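Peer 1: Got a sequence here, can you model it:
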Amino acid sequence: MSTSHVLLGLLAAGPRHGYELKRAHDERLPQAKPLAFGQVYATLGRLERDGLVEQSGQDRDGGPDRTSYVLTAAGRAHLDAWLSAVEPPAPYVTSALFAKVVVSLLASGERTTTGYLVAQRAAHTARLRELTAIKTDRDAGVGDVVAADYAIAHLDADLRWLQTTLLRVADLHHEVNQ
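Peer 2: From the prediction side, this is the model:
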């Protein structure tokens, strides 16, 4: 995820200060890793340096001074270009799950790998149930449901891969023992 692009998108709705941006990010992207305040302010500094946002004022509102930022015309053009660019499919397999299975096969053998695959499948299935519950919750917002749909699709793909890999490991074990 591009934090800078997400912040530009949040600023497209109007001026906000860092605290509001962090809160909006965490509310609008409920299944994403929450942003740290330091990350928000560092990103705003880079966006300001690059001319994509500018300070629009300060308010105190009963606490420390808060600087509000607004999207510039260059920032809007940058955001629009990013939004219209098609994301290429990932060229490499970079999953920790995939790496663990391969290393387990190399270092520990079939029995340990099979046990790991079964345990991982159980963990994925439990998470699938949690996400399905989110989708049926009447209080869930559209962001929650869209995030759950996205995660469910990825978990489903992982579960299919785990099952295929379990079968391949069993076939490999059978070939070796003949």
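Peer 1: drop to CA atoms for contacts and neighbour counts, all remaining ones
Peer 2: Will do.
Peer 1: where's the host helix or strand of A133 relative to the chain centroid, distance-wise?
Peer 2: Using DSSP states H and E, A133 falls within helix 110-136. For helix 110-136, the separation from the chain centroid amounts to 19 Å (computed by C-alpha atoms, centre = their mean, to the nearest Å).
Peer 1: I'd like the next helix or strand past it.
Peer 2: Next along from helix 110-136, by DSSP H and E: helix 142-176.
Peer 1: show me the contacts for the residue nearest the centre of the chain.
Peer 2: Centroid-nearest residue in the chain: A32, 4.6 Å away (criterion: C-alpha atoms, centre = their mean). Applying C-alpha atoms under 8 Å, 6 or more residues apart in numbering to A32 gives the contacts D26.
Peer 1: I have a second one here; can you model it like the first so I can compare?
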Amino acid sequence: MTVPLALLGLLEREPSHGYDLKRDYDAYFGRGKPLPFGQVYSTLGRLARDGKVLVGEAEPGAGPDRKRYVITDLGATEVQTWLAEPVEAEPHLQTVLFTKVVLALLLERDAEAYLDAQRAAHLQRMRELTEIRRSGQLVDRLLADHGLFHLEADLRWIELTTARLDALAAEVRS
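Peer 2: As a prediction, the model looks like this:
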């Protein structure tokens, strides 16, 4: 998900101040990685420049004056188009995992040790996500499920690659 489209989507729901947009973004999409305030306002500035949001006059608030942002028809059309487009099923055929394995083999380093360490890291993260599934709110549980499914796929790939390391080494070193 891109930050600009997420912010546009939140603005389509209702006009908001930057502070409120950050709070909502963090609540829905920023679990474990909150959006920096600077990124919120720089993104809103670009959206305004591109005609996708309008910036209202400064309003007094509990702290510094705040500006209310309103989505334009152009912004709403972009959100609608983005929501209707499916995400590519395989956006990254060459992952970081694959790149590290191939480089380890090219450099005649122990690719199997790297894969073992990666497996251990994945299993630890899976334990953490499993705990979230047990005790978290629905949004957190769904995000944990998504992460677990990806980690499971990575683990299957790690097992398959480990079994084929000798053949892969011969291929990339030839």
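Peer 1: Overlay them and tell me the TM-score.
Peer 2: The TM-score (TM-score structural alignment, normalised by the length of structure 2) is 0.88; 170 aligned residues with a C-alpha RMSD of 2.1 Å.
Peer 1: ok but the residue nearest to the centre of structure 1 is inside a helix, no?
Peer 2: No - counting by DSSP: H, G, I helix; E, B strand; the rest coil, A32 of structure 1 falls outside a helix, being coil.
Peer 1: ok, now which ones touch G115 of structure 1?
Peer 2: For G115 of structure 1, the contact set (C-alpha under 8 Å, 6+ apart) is empty.
Peer 1: which position in structure 2 aligns with it?
Peer 2: By TM-score structural alignment, G115 of structure 1 lines up with A113 in structure 2.
Peer 1: Just give the number of residues close to the counterpart of S84 of structure 1 in structure 2.
Peer 2: Using TM-score structural alignment, the partner of S84 of structure 1 in structure 2 is A84. Neighbour count for A84 of structure 2, taken as other C-alpha atoms under 10 Å: 9.
Peer 1: So what does T125 of structure 1 match up with in structure 2?
Peer 2: Aligned by TM-score structural alignment, T125 of structure 1 pairs with L123 of structure 2.
Peer 1: Please report how far its match lies from K67 of structure 2.
Peer 2: Separation of L123 of structure 2 from K67 of structure 2 (C-alpha to C-alpha, to the nearest Å) stands at 45 Å.
Peer 1: Repeat that for L21 of structure 2.
Peer 2: To K67 of structure 2, L21 of structure 2 is 12 Å away according to C-alpha to C-alpha.
Peer 1: Settle it for me: which of those two has more neighbours?
Peer 2: Each of L21 of structure 2 and K67 has its neighbours counted (other C-alpha under 10 Å); L21 has more, 23 against 18.
Peer 1: residues in contact with the more buried one?
Peer 2: Contact partners of L21 of structure 2, counting by C-alpha under 8 Å, 6+ apart, are L7, L10, L11, V40.
Peer 1: what about 7 Å?
Peer 2: With contacts defined as C-alpha atoms under 7 Å, 6 or more residues apart in numbering, L21 of structure 2 is in contact with L7, L10.
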